[in-house]
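Peer 1: Okay, predicted coordinates and the sequence, questions at the end:
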Amino acid sequence: MRADPALVERGLVVEGVLGAGGHSVVYRARDERHAREVALKVLREESRLESAAERFAQEIRVAAGLRHPHILPLYDSGVLADGRPFAVMPVAHGEPLRAVIDRGPVPLGEALRLVHEVGEALTYLHERGWVHRDVKPENILVESGHAVLTDFGISAPVDSITRRSSPQHVASLWNAQRFTSVGSVVGTLPYVGPESLFGDAPVHPRSDVYALGMVLYEMLAGHLPFTAESAATLLSQRLEHPLPPMAGMRDDVTAELDAVIARATQADPEQRFASIGAFVAALDALPTPGGLAARAVRRRTLVALVLAVLAIAVGTWRVLAPVYLDPDRVVVADLSNDTGDPVLTPIGTVAGDLITAALSREQGLEVINATMSLGSRQRPRLPAADSTLQRATRALVERAHAGLAVTGAYYREGGQLALLAELIDTRAGEVIGAIGPIAASPTAPERGLRILADSVVAMVKRRGSARVPALPTAAPPR
């Protein structure tokens, strides 16, 4: 490449070619003003089509406003004498994630770490109003073991979803041959959510959730779940078949991890995690591979185990301090998720909220939702009765002078959930009554949860003789 006035002005001396893409060439250059090696990305002479030039300009616009450890930064940009735009960036000394995957499946710990780091970069991008739209192994660099996200050429501003794009509607558009070539699709097909195949589809971060889920699947399996020669065939496979589970492919991939990836890559965007942060949080909530293997419990013993654990934990609710405990004050804790599936954890939160709401409608009762009062939405998994949060909940019982506490758990029973709840006398540390198991659907648990909440209300009404008396050593709170 010949010297150009714009490069000379910036003290840039081209030393060789680092690589080339479809529309650009990347040169190795010396930045003499700052005594550093840089990468100089220049639009190809034969790629001055409006679309290619606009994509290059978009990449510069987006990257110019980003500063994140897992995003390749932009040092400078400009226009050559012949009108072609260029960008100045650091030289990436790592390799594309594609090269890593091509050598075989990625170790679980490394794959989760890389997804976590890309997730941090995407969350940062989304918070600034942009969706990447082309998350794939080719656009993720692995440098010194860490992920760096690149290529913002087709990034677009976040646009609120104004309508739902159903899988059936996507399929009908394909049947009508609305899309006739891969080039008409924005993004790289195996990583593009079906909703992105609409020419007028609103842009949403869930598109990046889908792509990152596919990248994680590919890292762990060593290949994509679906492959096809045409976009229409690929889409048909995605809409008609669930994601093939990996739990049988490798020992360290569990059904819980499969479930998280399956949710991230749902064909319907509304069924995915609402954000990259939620996806990463679900991955972070999974136990370690060793822990996953060690905690396998046969279903026939699960009911007894949960009930036994609840019985053991009841004693931890006993308040030993000489305080007045009001029999009409109730602390409600979220139900513990004992299914082993972190995707189902929000059900415990909803249960706590419904029980709180149902009890609050009863005259003469004062109800405290433990997790809301403690500024947390995650109840500790039993049997961690001495965990920090459960100790804080017991402290809340004491501070609130609550004579009653509601706790419980849920677990899988075949294809259903089984819900359990107990009403506890916090002064004596004894169970006043138990409810369940009540059956509930994992995908639509509302009916079962409402039955559970109504049953808790009925049990509180019946407590009668179990009311907690005031201690003679302490006066009621004013």
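Peer 2: Yep, it's here.
Peer 1: From here on, just use CA atoms for contacts and neighbour counts.
Peer 2: OK.
Peer 1: Could you check how far the residue sitting nearest the centre point of the chain is from residue 71?
Peer 2: For the chain, residue 279 is the residue whose C-alpha lies nearest the centre (CA atoms, centre = their mean; 1.0 Å). Going from residue 279 to residue 71 by CA to CA, to the nearest Å gives 19 Å.
Peer 1: for residue 170, same thing?
Peer 2: Distance, residue 170 to residue 71, using CA to CA: 33 Å.
Peer 1: And these two? Which one has more around it.
Peer 2: Taking other CA atoms under 10 Å, residue 170 and residue 71 do not tie; residue 71 has more neighbours (23 against 19).
Peer 1: try this one side by side with the last:
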Amino acid sequence: MEDLLGTGGTSVVWRARDEVLGRAVAVKVLAGSADRERIRDEARNAAALSHPNLAQVFDYGESDGTPYVVMELIDGETLERRLAAGPVPPDEAFRLCAEVAAGLAAAHVAGLVHRDVKPANIMVTTTGAKLVDFGIAAPAGAGEERVLGTPAYVAPERIMGGAVTPASDVYALGVVLYKLLAGVLPWPGETTTGVVRDHVHTPPSPLPDQPGVPKPIAALCMSCLAKDPANRPPARFVADTLARAAARAVLGEPVARTPRWRLALAAAAVGVMAGAWLYSGASPLREPSGPSGPAGGAASGAPPAATSSSSSTSSSAGPVTVAATTSNGPQQGGGAPPTSSAAPSASPAPSLSAAAPVTFTSDGGTAAARCADGRAELTAWEAARSYKVETVTPGPAATATVTFRHGNDLVDIAVTCAGGTPRSEVTTRKR
């Protein structure tokens, strides 16, 4: 052992040297009477993964009965410390979260859920972000006898005793992205109990408009924070979208442009161009302009409430146990039962090429969709005046949906594929 790198509630990390391979490494040693199985599981979980945005594990062993893990030595600082030094520019926030999302996508493909995504577990290096500490990772679909994690970043379904899923990691990453862009958490809770209750019951405060944060990225962030895990985008989608936003920010290009799917309705030649553009992977998320803009409202109304530093910054001492139940159950929607319209309020325009999206309209807004390998994918969506985008499940999936809201009135556009052609069902209901 050479230098002490850090201490936590369950372990101590030292800088050391691998005398066999002649390289510097980090050695994580179990502290005191902490759970020996947890550090062994961490080694096994992390060792099964190989990705540039995940810390690599080299070895596991025991010395005089004390377990230790030999890991990649990361030259950098935690994102938590980076935040303490001052605001993070939007383009840097996009890049860092894109890299973490890419690492999470690799873990999810391997069937692992991290369960403790937070700034203290993200290392910022000269070569990119690295997600560390798989100490409480679990197989996707596993149940939880007790909820482990840092309260400010625990998804609502985990608090309510749901199964471990990749969507829970996406939720935590959405909290991280929100905090990087807004400087505060998305909820006003100032105590652990308050934060936990907010996760389950309180809609996140809308991300405030600010220079350098395009509307599509704000919409993506809010989609990650959806209460229903089915309405959150997958980690790979988040990674790709944020990576494109970061690249465009560096090049000085706008992220949100006039939707090219509109041009596909004009002429066949433009439809072919739109198809090529979509297949290039440059399709943007669309979010309406502000209340006075041409497209209607933003995702919600009030500015975010201030949060005390004790609730918005997690401790580096490691994860804590969160109560698996709360005093009140999840809020249920009220009002009249959903009523499905017989057909969309406007028939879809014919597709002019195999890749060109089809446009569907409703009282709440417009959505464009296409079919790929029998799965529906939303390529663009826009709220009508006085409506706002509530949730989006863009796909590709058996059913891709977007929900628009005006007060307590909700309008859903659900798109499926039949014979390679998008079909929609428009539903109006009360919140």
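Peer 2: Yes, it's here. What you see is a predicted model, and the numbers here were worked out from it, not measured in a lab.
Peer 1: What ranges does the second structure have for its helices?
Peer 2: Using DSSP state H, the helices of the second structure run over 36-47, 79-84, 90-109, 156-159, 166-182, 192-201, 215-224, 235-251, 260-263, 268-279, 309-312.
Peer 1: would CSV of those with distance to residue 14 of the second structure be doable?
Peer 2: Output for the helices of the second structure, formatted as CSV (distance: least, CA to CA, whole Å):
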stretch, distance to residue 14 of the second structure
helix 36-47, 15
helix 79-84, 19
helix 90-109, 24
helix 156-159, 33
helix 166-182, 27
helix 192-201, 31
helix 215-224, 35
helix 235-251, 32
helix 260-263, 53
helix 268-279, 47
helix 309-312, 28
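Peer 1: got a list of what residue 123 of the first structure touches?
Peer 2: By CA atoms under 8 Å, 6 or more residues apart in numbering, residue 123 of the first structure lies in contact with 275, 276, 277.
Peer 1: The first one: neighbouring residues, count only.
Peer 2: Other residues near residue 275 of the first structure come to 20 when the count uses other CA under 10 Å.
Peer 1: Tell me the counterpart of residue 203 of the first structure in the second structure.
Peer 2: Mapped onto the second structure by TM-score structural alignment, residue 203 of the first structure lines up with residue 164.
Peer 1: ok, its match - contacts?
Peer 2: Applying CA under 8 Å, 6+ apart, the residues near residue 164 of the second structure are 113, 138, 139, 140, 141, 142, 143, 144, 158.
Peer 1: how close does it sit to residue 92 of the second structure?
Peer 2: Separation of residue 164 of the second structure from residue 92 of the second structure (CA to CA) stands at 30 Å.
Peer 1: again with residue 213 of the second structure
Peer 2: 11 Å.
Peer 1: who's more crowded, those two?
Peer 2: Neighbour totals were compared for residue 213 of the second structure and residue 92, and residue 213 leads with 21 against 15 (other CA under 10 Å).
Peer 1: contacting residues for that one?
Peer 2: Residue 213 of the second structure neighbours (CA under 8 Å, 6+ apart): 90, 181.
Peer 1: Can you tell me what it aligns to in the first structure?
Peer 2: Using TM-score structural alignment, residue 213 of the second structure sits opposite residue 253 in the first structure.
Peer 1: before we move on, the earlier item: out of the helices of the second structure, which is closest to residue 208 of the second structure?
Peer 2: Nearest to residue 208 of the second structure among the helices of the second structure is helix 166-182; the distance by CA to CA comes to 7.0 Å.
Peer 1: Superpose on the first structure and give me the mean offset of the closest one.
Peer 2: For helix 166-182 of the second structure, the mean deviation from the first structure after alignment is 0.8 Å (mean CA distance after the TM-score superposition for the first structure).
Peer 1: Tell me what angle that helix forms with helix 235-251.
Peer 2: Orientation of helix 166-182 of the second structure against helix 235-251 (axes from the mean of the first three to the mean of the last three CA atoms, to 10 degrees) gives an angle of 20 degrees.
Peer 1: what packs against helix 166-182 of the second structure?
Peer 2: Secondary-structure packing of helix 166-182 of the second structure (3 or more CA pairs under 8 Å, 6 or more residues apart in numbering; DSSP states H and E): helix 90-109, strand 112-113, helix 215-224, helix 235-251.
Peer 1: 6 Å instead?
Peer 2: Identification of packing neighbours for helix 166-182 of the second structure by 3 or more CA pairs under 6 Å, 6 or more residues apart in numbering; DSSP states H and E yields helix 215-224.
Peer 1: contacting residues around the helix it packs on?
Peer 2: 170, 171, 174, 232, 285, 286, 287 (CA atoms under 6 Å, 6 or more residues apart in numbering).
Peer 1: counterpart of residue 354 of the second structure in the first structure?
Peer 2: Matched to the first structure by TM-score structural alignment, residue 354 of the second structure sits across from residue 370.
Peer 1: how much space between the match of residue 203 of the first structure and residue 148 of the second structure?
Peer 2: 11 Å.
Peer 1: Would you reformat the contacts of helix 215-224 of the second structure as a markdown table and include distance to residue 414 of the second structure?
Peer 2: Below are these laid out as a markdown table (distance: CA to CA, whole Å):
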| residue | distance to residue 414 of the second structure |
| --- | --- |
| 170 | 23 |
| 171 | 23 |
| 174 | 24 |
| 232 | 16 |
| 285 | 17 |
| 286 | 17 |
| 287 | 17 |
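Peer 1: Among those residues, which one lies nearest to residue 320 of the second structure?
Peer 2: residue 171 (17.7 Å).
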